[in-house]
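Participant: Kindly generate the corresponding structure for this input.
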Amino acid sequence: MTPYWPSLAGGALIGLSAALLMLLNGRVAGISGLVAGLGRLGGRWAADLAFLIGLLLGAPLFAWLAGRWPEMRIEAGLPVLAVAGLLVGFGTRLGSGCTSGHGVCGLARLSPRSLVAVLVFMGTAMLTVAAGRLLP
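Facilitator: I've put the predicted structure just below:
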């Protein structure tokens, strides 16, 4: 088995879930929007919660099917991870969506706003990696 098959399968499942959410519920699978929607009780609250629980069950499902947990290596400490998480959350609100909303769903819908957002996300990520490699 080549090392690319699991990633290809995961990407296909993400695309399928985003397409099904749009077809069946008329909703974009932007995770930040779904999480924000949990704070507002209403008609879509249960559906948003079910979708998010499905996302959280992905790793345990993998562990059950594969007989092991996915390998992860996190080299940063908790303070760095906390600051990074806050920055991502701030950027998500500032950009009116997250990478899943803009990158997976927005680009599929040919949204110009999503194209700009993805270019900014990717450009910022590239600059951050370049800066991280230059700094000691």
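Participant: C-alpha from now on. contacts and neighbour counts both.
Facilitator: Noted.
Participant: Measure how far stretch 57-64 is from the centre of its chain, please.
Facilitator: When C-alpha coordinates are averaged (Cα atoms, centre = their mean, to the nearest Å), stretch 57-64 and its chain have centres 17 Å apart.
Participant: can you check stretch 77-94 too?
Facilitator: 14 Å.
Participant: excluding its backbone neighbours, what's nearest the residue positioned nearest the centre of the chain?
Facilitator: Nearest to the geometric centre of the chain sits Ser100, at 4.5 Å (Cα atoms, centre = their mean). By the measure of Cα to Cα, 6 or more residues apart in numbering, the closest residue to Ser100 outside its immediate chain neighbours is Gly30, 5.3 Å from it.
Participant: Alongside the first, I'd like the structure of this one:
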Amino acid sequence: MAVDWAAFTPWSALSGGVLIGAAAGWLALSHGRVAGISGMVAGLLGRRADWRARLAFLLGLTAAPALWWLAAGELPVVKIEAGGLRLLAAGLLVGLGAGLGSGCTSGHGVCGLARMSPRSLAATAAFMFAGFVAVAVFRHWGA
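Facilitator: Purely as a prediction, here's the structure:
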């Protein structure tokens, strides 16, 4: 594997990370909530009392590509090399993992690790390990 240095964009990655951290911090300080996307969606579908705040957070999250388009004048090119069946299986497995792990990568990896939660450290390590295995199986062994 080689790094395409011409496409390496550390400033956009850094600014994206800062925005994610700022949003997670704002949500924790203003609402006492963890910015876990799976929990946000589950609470929105369950019509909890704070559904408006959850909806606003998720709408802000999905508005990011439109804001990028307005600022940059073009959308980044996304290349997905998996077929529909593989994407469906991946989505179901991620959902199952988030349910079994009591949260997703944003809740555990961003917010939980910032709070130094041992449970989030274990969950994030499990997510990463599963990702490494999936890449090895699908990319290198052709499954």
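Participant: What would you report as the TM-score here?
Facilitator: Here the TM-score for the pair of chains, by TM-score structural alignment, normalised by the length of the first structure, is 0.95; 136 aligned residues with a Cα RMSD of 1.4 Å.
Participant: on that earlier part again, now which residue in the second structure aligns to the residue nearest to Ser100 of the first structure?
Facilitator: Using TM-score structural alignment as the criterion, Gly30 of the first structure maps onto Gly36 of the second structure.
Participant: The first structure: which residue goes with Pro76 of the second structure?
Facilitator: Residue pairing (TM-score structural alignment): Pro76 of the second structure is matched to Pro70 of the first structure.
Participant: Contacts only, for that match.
Facilitator: If you count contacts by Cα atoms under 8 Å, 6 or more residues apart in numbering, Pro70 of the first structure has them with 59, 62-63.
Participant: Which members of the residues you listed are positioned in helices?
Facilitator: When helices are assigned by DSSP state H, the members of these inside them are 59, 62-63.
Participant: show me the contacts for the match of Gly30 of the first structure.
Facilitator: With contacts defined as Cα under 8 Å, 6+ apart, Gly36 of the second structure is in contact with 103-108, 111.
Participant: which parts of the longest helix along the first structure are buried?
Facilitator: In the first structure, ranked by residue count with DSSP H as the criterion, the top helix is helix 112-134. Of the residues in helix 112-134 of the first structure, those with enough neighbours to count as buried (16 or more other Cα atoms under 10 Å) are 114-115, 117-118, 121.
Participant: Could you export those as TSV, including distance to Leu81 of the first structure?
Facilitator: Listed next are these as TSV, based on distance: Cα to Cα, whole Å:
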residue	distance to Leu81 of the first structure
Ser114	26
Leu115	27
Ala117	23
Val118	22
Phe121	18
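Participant: Going by distance to Val83 of the first structure, which of those wins?
Facilitator: Distances from the buried residues of helix 112-134 of the first structure to Val83 of the first structure were compared by Cα to Cα; the smallest belongs to Phe121, at 17.4 Å.
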